[in-house]
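Chemist: Fold the following for me, if possible:
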Amino acid sequence: MMRHLVMFRRLPDVPAQPELEAELVERMRLLPQRIDFIRGWHVAANELDRPICWDYLLDSSFDDAESVARYLPHPAHQALVQDLKQYFEWVAVDYTA
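Modeler: Okay, the predicted model is just below:
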């Protein structure tokens, strides 16, 4: 099993837009409906206001590294990435569980 973790936060030079942010997060939550080989998917919002914290976490799982490699260029994922990058920055960690 390969885990794919991503943390998101609003870009520092982008003003907060709560409606847009909510729409982007909802699209993240619904992505497994468009990619059938995702095995696990959880999007959570940060609950504590600390400078070290990012805004959201995506905790996902795939069968193996090859599945992650298929997911990254998937058209549904790439369409979302194009919109996310206008509002969020992110970091990721991929590891075998």
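Chemist: Going by C-alpha atoms from here, please, whenever you check contacts or count neighbours.
Modeler: OK.
Chemist: what residues are up against the closest residue to residue 65 other than its chain neighbours?
Modeler: Using CA to CA, 6 or more residues apart in numbering and skipping residues adjacent in sequence, the residue nearest residue 65 is residue 2, 6.0 Å away. By CA atoms under 8 Å, 6 or more residues apart in numbering, the residues touching residue 2 are 61-65, 68, 94-97.
Chemist: Please confirm that residue 31 is located within a helix.
Modeler: Yes - with DSSP: H, G, I helix; E, B strand; the rest coil as the criterion, residue 31 is part of a helix.
Chemist: who touches the residue positioned nearest the centre of the chain in this structure?
Modeler: Nearest residue to the geometric centre of the chain (CA atoms, centre = their mean): residue 58, 4.6 Å. Neighbouring residues of residue 58 by CA under 8 Å, 6+ apart: 4-7, 41-44.
Chemist: Work out for me the element it sits within.
Modeler: For residue 58, the element it lies in under DSSP states H and E is strand 56-62.
Chemist: Alongside the first, I'd like the structure of this one:
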Amino acid sequence: MIRHIVLFKFKDGVSPEDPRVPVAESLARRVGDEVPDLRYWYAGRNFSDRPVAYDFVVIGLVEDEAALDRYMTHPFHQDAIAVWREISDWVIADVVERDATVVAHELAARR
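Modeler: So this is what the prediction gives:
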């Protein structure tokens, strides 16, 4: 399993009140419903105002690198990226889960 984490930081001049922000956030939340390869999906706004804080996060879980590639190229995901590109910069991390059994139990508990 691969955990995909993306942290978004609004570009200079973009605030949460910008009308593009709720559109981007809504699209980010819908990615989990639209992309079948995602086993888990979370999207949310950061409430911290610390200078090093990012503004929004998405966290996904996919089965393997092939599923990660399908997620990355999925048309809905690409549409969401286009909106985020206008208003933010981001950093990502793709990490291999250490214990797939623990992940499987977490997923089962959510169902």
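Chemist: on that earlier part again, columns secondary structure, distance to residue 17 of structure 1 and neighbour count on top of the contacts of residue 58 of structure 1, output as TSV?
Modeler: As requested, the contacts of residue 58 of structure 1 are exported to TSV (DSSP: H, G, I helix; E, B strand; the rest coil; distance: CA to CA, whole Å; neighbours: other CA atoms under 10 Å):
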residue	secondary structure	distance to residue 17 of structure 1	neighbour count
4	strand	27	20
5	strand	24	18
6	strand	21	16
7	strand	19	21
41	strand	25	18
42	strand	23	14
43	strand	19	17
44	strand	18	13
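Chemist: Closest to residue 50 of structure 1 out of the residues you listed?
Modeler: Nearest to residue 50 of structure 1 out of the contacts of residue 58 of structure 1 is residue 7 (CA to CA; 14.7 Å).
Chemist: how far away is that closest one from residue 36 of structure 1?
Modeler: From residue 7 of structure 1 across to residue 36 of structure 1, the span is 22 Å (CA to CA, to the nearest Å).
Chemist: what does residue 6 of structure 2 align to in structure 1?
Modeler: Residue 6 of structure 2 maps onto residue 6 in structure 1, with residues paired by TM-score structural alignment.
Chemist: mind listing what its match touches?
Modeler: Contacts for residue 6 of structure 1 were tallied using CA under 8 Å, 6+ apart; they are 57-59, 90-93.
Chemist: compared with structure 2, how much does the strand holding residue 58 of structure 1 deviate?
Modeler: Strand 56-62 of structure 1, aligned to structure 2 and superposed, deviates on average by 0.7 Å (mean CA distance after the TM-score superposition for structure 1).
Chemist: Just the buried residues of that strand, please?
Modeler: Judged by neighbour count using 16 or more other CA atoms under 10 Å, the buried positions of strand 56-62 of structure 1 are 56-62.
Chemist: what's the spacing between residue 109 of structure 2 and residue 13 of structure 2?
Modeler: For residue 109 of structure 2 relative to residue 13 of structure 2 (CA to CA), the value is 42 Å.
Chemist: so how far is stretch 70-83 of structure 2 off the chain centroid?
Modeler: Chain-centre distance of stretch 70-83 of structure 2: 11 Å, with CA atoms, centre = their mean, to the nearest Å.
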